[in-house]
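A.B. asks: How does the following fold in three dimensions:
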Amino acid sequence: MALEAVGSSLVSDGQQNTATLHQPANPVQKVNLLGMSRAELEKFFEDLGEKKFRAGQVMKWIHQYFVTDFAEMTNISGKLRDKLVQICEIKAPEVVHRNYSKDGTRKWVFRVGEGKGSLVETVLIPAEDKTGSRKTLCISSQVGCALDCSFCSTGKQGFQRDLTPAEIIGQLWMANFSYMEDVPVAERERSVTNVVMMGMGEPLLNYDAVLSSMRIMLDDFAYGMSKRRVTLSTSGVVPKIDQLAQDIDVALAISLHAPNDELRNELVPINKKYPLEQLITACQRYIAKDGNESARKHVTIEYVMLDGVNDQPEHAQQLLKLLKNLPSKINLIPFNPFPHAPYGRSSRNRIIAFQKTLSDAGFVCTIRQTRGDDIDAACGQLVGQVADRTRRAAQWQKKIAEKNEIIRSKG
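C.D. replies: The predicted model follows:
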């Protein structure tokens, strides 16, 4: 009997398969330094027998000069660099697609995990404001999403897994690096000015990895971002909002989208577990943790405008009543339809009238400008090229088709 694949346990003529004996040992899994906080890096270097100040040096090379080759870290001894090459790596998620819009918006599709892995998307939106040029990066925290909000395309692919800190901060690393691939190392500087944890997934359901990533964003040895320019957006995981208040000071945004429990139960199903009264009270507690230089001056309320669903005058009045005791800014978001979406976008006139009602009552209320439509980068379109690994999308499309058939038959 002939021997076949290497590693087979088959024997021939009573002899042991020598191929098995001579298989190479599995390569050592290198430690990815990209997603490690300063505290984690300090412990890592101390465990290597090095001084912990090496952590700050390496963080600067990674996150301020966007260097992935240890040989370029010139203020570190050659001996330590050689050691790091053997046991470490600096590895961002693989870019499998990138597209730059004519309006300046940029989108990346990243592969995460081993083999074919999974795909997540990240969007950068440039703008001008009173402080000058602003580049806001919308970062994903999960592959897919478990919350299944009825108007969100991402939720229709179901939940696959959480992202690691390296996969989260790697999105910010790559966005910055995209502006300086051809810039000499000594001249590189951070380009992204704002981060919103508002991409695929519910950030508070991947709490530890998101918290670690935001700490790297705020660290002066890394991105040194202002806490007012790092925003976490949640659909309303109330206990985690309270935990966030204890652990870090960043801006908070709420994906509200409805001014009453009955409608929000339909649009944002997590409302059935944490209804509006609990959510608003949690937001008030979050602001109460304020400090002199805190980002917690107000909560941003995100409200997607769905034609005939949540955009009527009575909805505006209900929203005023709901938010009367919560310092907040309101961001009205024109809905971006996607295939089989059961909703349409509110008319421009309806959105403006809704805004006027809120503004006249004293709220700061803005209408989000739709950006990146030509590259499927607008809010609600992040499903993009992501492969659906669950049955949710198929079941949802079947439900919409059946609903449309009933409407046609009645017509």
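A.B. asks: Only C-alpha atoms from now on, for both contacts and neighbour counts.
C.D. replies: Noted.
A.B. asks: Can you point out the buried residues in the helix ranked longest in the chain?
C.D. replies: Identified as the longest helix of the chain according to DSSP state H is helix 392-410. Neighbour-count burial for helix 392-410 flags 392, 393, 396, 397 (criterion: 16 or more other CA atoms under 10 Å).
A.B. asks: nearest residue to the last one other than its sequence neighbours?
C.D. replies: To tie it back to what came earlier, the one meant is residue 397. Spatial nearest neighbour of residue 397, excluding adjacent residues (CA to CA, 6 or more residues apart in numbering): residue 340 at 6.3 Å.
A.B. asks: ok, now how distant is the one you found from residue 156?
C.D. replies: Distance of residue 340 to residue 156, computed by CA to CA, to the nearest Å: 11 Å.
A.B. asks: the more surrounded of those two?
C.D. replies: The residue with more neighbours, out of residue 340 and residue 156, is residue 156; 25 against 14, by other CA atoms under 10 Å.
A.B. asks: ok, now how distant is residue 46 from residue 213?
C.D. replies: Residue 46 is 22 Å from residue 213, by CA to CA.
A.B. asks: who has more neighbours, the two?
C.D. replies: Comparing residue 46 with residue 213 by other CA under 10 Å, the one with more neighbours is residue 213, at 25 against 15.
A.B. asks: quick one: which helix or strand includes the more buried one?
C.D. replies: For residue 213, the enclosing helix or strand under DSSP states H and E is helix 207-218.
A.B. asks: Show me what that helix is packed up against.
C.D. replies: helix 165-177 (3 or more CA pairs under 8 Å, 6 or more residues apart in numbering; DSSP states H and E).
A.B. asks: So what touches the helix it packs on?
C.D. replies: The contact list for helix 165-177 (CA atoms under 8 Å, 6 or more residues apart in numbering) reads 32-36, 63, 66, 91-93, 112, 122, 124, 137, 139-141, 190-192, 209-210, 212-213, 216-217.
A.B. asks: Please apply the same query to stretch 213-233.
C.D. replies: Stretch 213-233 is contacted by residues 35-38, 56-57, 59-60, 62-64, 165-166, 168-169, 190, 193-198, 202-203, 248-255, 294-295 when judged by CA under 8 Å, 6+ apart.
A.B. asks: so where do the helices sit in the stretch 151-300 of the chain?
C.D. replies: Using DSSP state H, counting those that start in this stretch, the helices of the stretch 151-300 of the chain run over 165-177, 207-218, 238-247, 261-267, 276-288.
A.B. asks: run this one through as well so I can compare:
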Amino acid sequence: MQPQTPITQDVMTIKRILPEDGLTNIVGLTRDQLRDALIGVGVTEKQAKMRVNQVWQWLYHWGVREFDVMTNLSKDFRATLAEHFKIELPEVVTKDVSTDGTRKYLVRIAGGHEVEVVYIPEKDRGTLCISSQVGCTLTCSFCHTGTQKLVRNLTAGEIIGQVMLARDDLNEWPEPGQGTGDNGPRLLSNIVLMGMGEPLYNFENVRDAMKIAMDGEGIALSRRRITLSTSGVVPEIHRTANEIGCMLAISFHGTTDEIRDKLVPINKKWNLEKLLEALAAYPKVSNSERITFEYVMLKDVNDSDEDARRLVKLIEGIPAKINLIPFNEWPGAPYKRSDSDRIKAFADIIYNAGYASPIRRPRGEDIMAACGQLKSATERARKSRKQIDADAGL
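C.D. replies: The predicted model follows:
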């Protein structure tokens, strides 16, 4: 299956999400889009900025779901809003909670499609792993999501909606008198775009959703608390720094083109040389904002001492940390997790070369919520192991 272009993806998305009730969902509209929408229903240009600020704070700071609750707006204006707009989030179908506290949400979006969202609580923070597409077009051979074909891009509203529904479940919207940003409740302190899909194949919607998440008068997460993970869509990497400004992670996994072509097929389009050139030129890369290289540890595939030394050589000159990920197995997976001793030896080589090399502790494996295991429940139930192997080309 050939990747859809951004234009054809957007057309596909629009066709699937036209509202049947004629109401415009304001969740996911940028400030400019919301301003234009309000002017379109009679708000004067002079008043539009104030109205945008008021609605924005109710929606993204206080987390309200009804226009009637917006008490600093006149009754007539609230009626106008209700006549033309709606506040609608993706629907939580199921929630699974792991023995380690990880929460996995199966979320239904327009058209009846499903994506998965994972909240990972830690001692000093809580990370939400969100999805950007239904399925994926990249077919990375170690990734369960890659066995589910791409259906469509998520809208900006469906992306930021994942953040909002998780805050609902965590009950962390501020109470009156509480501040925003890091001064407010922060069970959900970080966002990682590491769920279903390739974020840079849905750039505009991801950008708009993350701008909403970073807006200081709403959810107010700093850009350094948001990490976008890409498999290497080289033309969009520079754009990510300029238009989003978040932290960058690379789904790397191989130290030769031969191995990476098999593990991450997008490497056939943009090989290691092209990818590393783009990363070296990444505008925000510095010792304080290092690029994270994600490296899944696959037994007897990419976990040798030679691989570790090649990895160190490849990233030379790029401020980086290496995030080593023990492979999270799934039904029909063609790989096995590297042994613990092998992972530690690999990490030691990287550490001795001067790079941070944390080994990620698997989280949520008992509910299939770990890295690389996400897949909509309907797709998982629909396919036998034989079918999964066939889709993976095994």
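A.B. asks: Show residues contacting the longest helix of the first structure.
C.D. replies: By CA under 8 Å, 6+ apart, the list of residues contacting helix 392-410 of the first structure reads 156, 157, 158, 340, 341, 342.
A.B. asks: please redo it, this time with the cut-off set to 7 Å
C.D. replies: Helix 392-410 of the first structure has contacts (CA atoms under 7 Å, 6 or more residues apart in numbering) with 156, 157, 158, 340, 342.
A.B. asks: Please apply the same query to stretch 82-96 of the second structure.
C.D. replies: If you take CA under 7 Å, 6+ apart as the criterion, stretch 82-96 of the second structure is touched by 23-27, 65, 67, 103-109, 158, 161-162, 367.
A.B. asks: what about the aligned partner of residue 300 of the second structure in the first structure, which SS state?
C.D. replies: Under the alignment (TM-score structural alignment), residue 300 of the second structure pairs with residue 308 of the first structure. Three-state assignment for residue 308 of the first structure (DSSP: H, G, I helix; E, B strand; the rest coil): coil.
A.B. asks: What sits closest to residue 308 of the first structure if chain neighbours are left out?
C.D. replies: Per CA to CA, 6+ apart, closest to residue 308 of the first structure is residue 346, 7.2 Å.
A.B. asks: Same check on residue 146 of the second structure?
C.D. replies: Residue nearest to residue 146 of the second structure in three dimensions, not counting chain neighbours: residue 139, with 4.2 Å by CA to CA, 6+ apart.
A.B. asks: can you confirm the one you found is in a helix?
C.D. replies: No - under three-state DSSP, residue 139 of the second structure falls outside any helix and is assigned coil.
A.B. asks: What residues in the second structure pair up with the helix holding residue 213 of the first structure?
C.D. replies: Going by TM-score structural alignment: helix 207-218 of the first structure matches residues 203-214.
A.B. asks: The matching stretch: average distance to aligned residues in the first structure?
C.D. replies: After superposition onto the first structure, stretch 203-214 of the second structure sits on average 0.7 Å from its aligned residues (mean CA distance after the TM-score superposition for the first structure).
A.B. asks: That stretch: how far from the chain's middle?
C.D. replies: Stretch 203-214 of the second structure sits 10 Å away from the centroid of its parent chain (CA atoms, centre = their mean, to the nearest Å).
A.B. asks: in it, what's buried?
C.D. replies: 203, 204, 205, 206, 207, 208, 209, 210, 211, 212, 213, 214.
A.B. asks: From residue 229 of the second structure, how far out is the aligned partner of residue 250 of the first structure in the second structure?
C.D. replies: Superposed on the second structure with TM-score structural alignment, residue 250 of the first structure falls opposite residue 246. Distance, residue 246 of the second structure to residue 229 of the second structure, by CA to CA: 10 Å.
A.B. asks: Could you report the neighbour count for the closest residue to residue 270 of the first structure other than its chain neighbours?
C.D. replies: Distances taken as CA to CA, 6+ apart place residue 147 nearest to residue 270 of the first structure, at 6.6 Å, with adjacent residues excluded. A count of nearby residues for residue 147 of the first structure, using other CA under 10 Å, gives 19.
A.B. asks: Report the contact partners of residue 150 of the second structure.
C.D. replies: 134, 135, 136, 137.
A.B. asks: residues contacting the second one?
C.D. replies: In other words, residue 135 of the second structure. By CA under 7 Å, 6+ apart, the contact list for residue 135 of the second structure reads 145, 148, 149, 150, 151, 196, 197.
A.B. asks: need the contact list for the nearest residue to the fifth one once chain neighbours are set aside.
C.D. replies: Translated: residue 151 of the second structure. Spatially, and ignoring its direct neighbours in sequence, residue 151 of the second structure is nearest to residue 134 (5.3 Å; CA to CA, 6+ apart). Going by CA under 7 Å, 6+ apart, residue 134 of the second structure touches 114, 115, 150, 151, 152, 153, 154, 196, 197.
A.B. asks: Go again with 8 Å.
C.D. replies: 113, 114, 115, 150, 151, 152, 153, 154, 196, 197.
A.B. asks: and which of the residues you listed is nearest residue 314 of the second structure?
C.D. replies: Taking CA to CA as the measure, residue 197 is the one of the contacts of residue 134 of the second structure closest to residue 314 of the second structure, at 26.1 Å.
A.B. asks: re earlier: count the residues that sit near the match of residue 250 of the first structure.
C.D. replies: For residue 246 of the second structure, the number of neighbouring residues by other CA under 10 Å comes to 23.
A.B. asks: sorry, back to before: can you pick out the ones from the contacts of stretch 213-233 of the first structure that are in strands?
C.D. replies: Within the contacts of stretch 213-233 of the first structure, residues falling in strands by DSSP state E are 194, 195, 196, 197, 251, 252, 253, 254, 255.
A.B. asks: which position in the first structure aligns with the residue nearest to residue 151 of the second structure?
C.D. replies: Checking TM-score structural alignment: residue 134 of the second structure goes with residue 143.
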